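K.L.:
Generate a structure from the sequence data that follows.
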Amino acid sequence: MYEILFTYRNELIYTVAVLILLMIIQVLLKKAANKVGKKSEINITRTRLMFKYINMLILLIAAFLLALAWGVGFTELSLVFSSVFAVIGVALFAIWSILSNITSGIIMFFSFPYKIGDTIKIHDKDLPVEARIEDIKAFHLHLRTHDGELITYPNNLILQKAVSLIEHNRRHEEGKEAL
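P.N.:
So this is what the prediction gives:
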C-alpha cells in the first residue's frame, strides 16, 4: 500500500488539488447562477438547469486535467478529444436547431426580460401569438393562449422575434427561493 502511495505520490497530490479546485469553482459558479436567478426572479427549475450545465462543464474539465495528471500525453489526449469532438460535431451539425435552442435557453436565463406568468405578444407575420408564459424549458417556452391552447415555442425563435409585454403577472414568483 505504501509503495503504491509513494510511486504515485505526485499524481495523487495533483488529483486531490484538481478536485478541490474544481469543487471550489463549481460552488462559485452555482452561487453566481443562484444569485442571478434570485435577482432576476427566475424560476427555480431554470436555475437547476443551469446547475446541470455547470456540472457537465466541470466534469469535462476534470476529465481533461486528470488525464494529464495520470500520464496521458498531449498528443494522445488531443487525438482522443479531436476524434470525439469530430464525431460530436458531425452529429450536432445534423441537429443544430437543438443546439441553437439550448444556447438560446442559456442566453434567456441571463437576459430574458419576461417571467413565468407574464402575458406576451409575439409579433410574427405568419403566426402572431398572444399568450401567457407557463414555463421556460431548455429547448422551448410553454405558452397558454386565452382560449386555453398550449403552444410550444422554440427558444431560438423567441430571441429572433419582436415580443411585447401585455401584462406582468406577479403571482408566479417561484424563482425567489432557488437553491
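K.L.:
CA atoms for contacts and neighbours, from now on please.
P.N.:
OK.
K.L.:
All the strands of the protein, residue numbers only.
P.N.:
119-123, 129-136, 140-145, 150-154, 162-167 (DSSP state E).
K.L.:
Could you name the helices and strands sitting against the second one?
P.N.:
In terms of contact count using 3 or more C-alpha pairs under 8 Å, 6 or more residues apart in numbering; DSSP states H and E, strand 129-136 is assigned the packing partners strand 119-123, strand 140-145.
K.L.:
what about these, which gets the closest to Lys35?
P.N.:
Lys35 lies closest, by C-alpha to C-alpha, to one member of the helices and strands packed on strand 129-136: strand 140-145, at 22.6 Å.
K.L.:
Another sequence for comparison is provided below:
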Amino acid sequence: MKNLLHIHQEALINSLIVIAIFFVIWMLQKVSIRKIGRKSGINEARIQLIIRYSSVSLFLILSLILAFIFGAQFKDLALVFSSVFAVIGIALFAIWSILSNITSGVIMFFSFPYKVGDKIQIHDKDFPIEAIIEDIRAFQLHLRKNNGDLVTYPNNLILQKAVTLVKKDAIEDFEHGADLL
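P.N.:
Below is the predicted model of the structure:
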C-alpha cells in the first residue's frame, strides 16, 4: 500500500491541487451566475437550473483533467469519448427537441428580455398568444391567458417567434382582477 502511494504521490498531489482550484472556480461560478441572474430579475428556479448545467460541465472538465493527471493518453480518451458520444448522439437524435429546448433555456437565461410577470404577445400566424409569463422553466414557458388558461410554450419556439412586451409586471394587475386583454 505504501509503495502504491509512493508511486502515485505526484499524481495525487496534482489531483488535490486541481480539485482545490476547480472547487474555487465552482464557487465563483455559482456566485457569478446568482449575481447575473438576480441583477437581470431572473427567478431563483432558473438560476438554480443554470448553476446545475454549468456545474455538470465543470465536473466533466475536471474528470478529463484528472484522467490526464493519472496517465490516460489522449488517444485512449478520444476512443472512449467518441464511442460514448456516438451512442449518446444516436439516442439523442430521436429527442433533439428536448435538447433544443434545454439549449434555448440556457440562451434565455442570459439574453431573454422578458421575466416572470410580464405580459407578452407572441406573433405566431397559426396560434397567436397574448398572456402573462407565469414561469420560465428548462423546457418551456408557462403562460397564463386572461381567461385563466395555462399555455405551455416551448423555449425553442419562443426564440424563433417575434414577441412584443405588452406590459411589464402585469401579474399584479392580473391578480387584482384588472382586464388586461
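K.L.:
before we move on, back to that, comparing the helices and strands packed on strand 129-136 of structure 1, which comes out most buried?
P.N.:
Most buried of these by mean neighbour count (mean count of other C-alpha atoms under 10 Å) is strand 140-145; its value is a mean of 20.
K.L.:
thinking again about what came up before, Ala67 of structure 1 is nearest to which of the helices and strands packed on strand 129-136 of structure 1?
P.N.:
Minimum separation from Ala67 of structure 1 across those (C-alpha to C-alpha) falls at strand 140-145, 36.3 Å.
K.L.:
Other residues contacting the closest one?
P.N.:
Applying C-alpha atoms under 8 Å, 6 or more residues apart in numbering, the external contacts of strand 140-145 of structure 1 come out as 101, 105, 129-136, 150-155.
K.L.:
which residues does Ile171 of structure 2 contact?
P.N.:
Counting by C-alpha under 8 Å, 6+ apart, Ile171 of structure 2 touches 117-119, 132, 134.
K.L.:
export those to CSV and tack on distance to Ser57 of structure 2?
P.N.:
Compiled in CSV, the contacts of Ile171 of structure 2 are given as follows (distance: C-alpha to C-alpha, whole Å):
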residue, distance to Ser57 of structure 2
Gly117, 31
Asp118, 31
Lys119, 34
Ile132, 33
Glu134, 29
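K.L.:
now for Leu165 of structure 1: what does it line up with in structure 2?
P.N.:
Superposed on structure 2 with TM-score structural alignment, Leu165 of structure 1 falls opposite Leu165.
K.L.:
just checking, that match touches Gln121?
P.N.:
Yes. Leu165 of structure 2 is within contact range of Gln121, at 6.5 Å (criterion: C-alpha atoms under 8 Å).
K.L.:
Can you show me the helices along structure 1?
P.N.:
For structure 1, the helices defined by DSSP state H occupy 2-7, 9-39, 44-69, 74-94, 96-111, 155-158.
K.L.:
out of those helices, nearest to Arg170 of structure 1?
P.N.:
Comparing the helices of structure 1 by their distance to Arg170 of structure 1 (C-alpha to C-alpha), the top pick is helix 9-39, with 14.4 Å.
K.L.:
Check the mean deviation of that closest one from structure 2.
P.N.:
The superposed helix 9-39 of structure 1 is, by mean C-alpha distance after the TM-score superposition for structure 1, a mean 1.2 Å from where its aligned residues fall in structure 2.
K.L.:
which secondary structure elements does that helix contact?
P.N.:
Going by 3+ C-alpha pairs under 8 Å, 6+ apart, helix 9-39 of structure 1 lies up against helix 44-69.
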